[in-house]
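Peer 1: Here's my sequence, what's the structure:
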Amino acid sequence: MAHHKLILDDDLNEDYSLIAIHCSEESYKVAYLLNRFASLKLKRKPVDLEYSSKGMDVTFPVFEFEHTMFYTTYNLVANKCKSSQLHTSSSGLFSEDFSDRSVVTYLIPEYKKVDYFLKIQSDFEVIPLRKLISEINEIKQVISAYSLDLDQIKSKNNLIFD
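Peer 2: This next block holds a predicted model:
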């Protein structure tokens, strides 16, 4: 009897480039600035990126642009999500104290100082990344933008948007 062997390739490693953007503006404003100065057409996706962290549901808005002519997809996502958490503490038999505290959750905790990530997936081997980074750095509201090494990111699974 013949034995069949199935080999499962590790196809979880997606090929993409990642640009870190330092900017204190809101996410919709950063998307607008990238559309205007970097010739992108980012639009907010109807469904945000959601996951659970420390018992809290956290959402990050995602902006996407699919450049069909170059088979390239651009995703802009914020790294920080501020949410409030309600704490209750009882100080006696019939009294309870309620306190509201703000909690900041990071999409990629290794890069806490980065405000936004621009993920670029392409079917082509070469993407004009230097040109895009220089266009982003020329935006007045952007403090800095640079490419990240994907091997140093431990929480790559948080960058899966589909």
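
Peer 1: From now on I want contacts and neighbour counts done on CA atoms only, so please keep to that.
Peer 2: Will do.

Peer 1: residues near Leu34, how many?
Peer 2: 20 (other C-alpha atoms under 10 Å).

Peer 1: I meant to write Leu18 there.
Peer 2: Neighbour count for Leu18, taken as other C-alpha under 10 Å: 20.

Peer 1: repeat for the one 10 residues further on
Peer 2: Around Tyr28 there are 16 other residues, counting by other C-alpha under 10 Å.

Peer 1: another one to check against the first:
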Amino acid sequence: MQVHTVSFDDFSCTEYHIFGIHSALEDYQLAYLLNSFLSINFKRCKDDIDLKIKANEAYFPLYEYTNYQTDNSWFLVSNVYKTKIQGDNLGLFSESETRLFLLPEKKKVDYFLKLEGEFTQHRIDKINEVINEIPQVITSYNIDTNTLKSKEFLIF
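Peer 2: Down below sits the predicted model:
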């Protein structure tokens, strides 16, 4: 009997690019601005990315846009999930805020933009340039996917 092993590469798109976006905007506000500036049409996915991190449930909002003419898919996902913890042993303050991260090694990144499909380097640079022109975006940059330890969380 032949055994087939499944690897991470079986589930991931071979051609994708990831941008890190720093912004204090809410996810829906950033999606709206990206739609406006890039002439795309992000829509909120029915299901968020659900993870259990350190005994806490975390839900990361996910937005998707598919261009059927070029066969490209775009995904916008928040890197931060904020949850409030209530307890009697917190002293003067009865609740505390905890932040959980989709990719813990990139804690300073607020959002990830994942582009799947074929993109020229010129197109990638142009997308990054346009994102950086949005006044509410602090910065945006391309992330080398080979440096990510938790990239399996970016499979959607």
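
Peer 1: For Ile120 of structure 1, see how far away Pro128 of structure 1 is.
Peer 2: From Pro128 of structure 1 across to Ile120 of structure 1, the span is 11 Å (C-alpha to C-alpha, to the nearest Å).

Peer 1: for Asp15 of structure 1, same thing?
Peer 2: Shown here: Asp15 of structure 1 relative to Ile120 of structure 1, a distance of 9 Å by C-alpha to C-alpha.

Peer 1: From the neighbour counts alone, determine which of these two ranks first.
Peer 2: Neighbour tally, Asp15 of structure 1 and Ile120, criterion other C-alpha under 10 Å: the higher count belongs to Ile120, 20 against 12.

Peer 1: quick one, what contacts Ser155 of structure 1?
Peer 2: When contacts are counted by C-alpha atoms under 8 Å, 6 or more residues apart in numbering, Ser155 of structure 1 touches Ile108, Pro109.

Peer 1: Apply 7 Å and report the result again.
Peer 2: For Ser155 of structure 1, the contact set (C-alpha atoms under 7 Å, 6 or more residues apart in numbering) comprises Ile108.

Peer 1: and the equivalent of it over in structure 2, how far is that from Val109 of structure 2?
Peer 2: Taking TM-score structural alignment, Ser155 of structure 1 has Ser150 as its aligned residue in structure 2. Summarising the geometry, the distance separating Ser150 of structure 2 from Val109 of structure 2, computed by C-alpha to C-alpha, is 14 Å.

Peer 1: Show me what counts as buried in the host helix or strand of Ile19 of structure 1.
Peer 2: When elements are defined using DSSP states H and E, Ile19 of structure 1 is found to belong to strand 17-23. The neighbour-count check on strand 17-23 of structure 1 (16 or more other C-alpha atoms under 10 Å) flags Ser17, Leu18, Ile19, Ala20, Ile21, His22, Cys23 as buried.

Peer 1: what about the helices in structure 2?
Peer 2: Using DSSP state H, the helices found in structure 2 span residues 27-38, 121-133.

Peer 1: how much does the shortest one stray from structure 1?
Peer 2: In other words, helix 27-38 of structure 2. With both structures laid over each other, helix 27-38 of structure 2 and its partner residues in structure 1 are 0.4 Å apart on average (mean C-alpha distance after the TM-score superposition for structure 1).

Peer 1: And for that helix, what's in contact with it?
Peer 2: The list of residues contacting helix 27-38 of structure 2 from outside it, by C-alpha under 7 Å, 6+ apart, reads Asn41, Phe42, Ser78, Val130.

Peer 1: against structure 1, where does it fall?
Peer 2: Residues 27-38 of structure 1 are matched to helix 27-38 of structure 2 when aligned by TM-score structural alignment.

Peer 1: Which of the residues in the matching stretch are classified as buried?
Peer 2: For stretch 27-38 of structure 1, the buried set under the neighbour-count rule, 16+ other C-alpha under 10 Å, comprises Ser27, Tyr28, Val30, Ala31, Leu33, Leu34, Ala38.

Peer 1: How about residues contacting the strand holding Ile19 of structure 1?
Peer 2: For strand 17-23 of structure 1, the external contacting residues (C-alpha under 7 Å, 6+ apart) are 114-121, 141-148.
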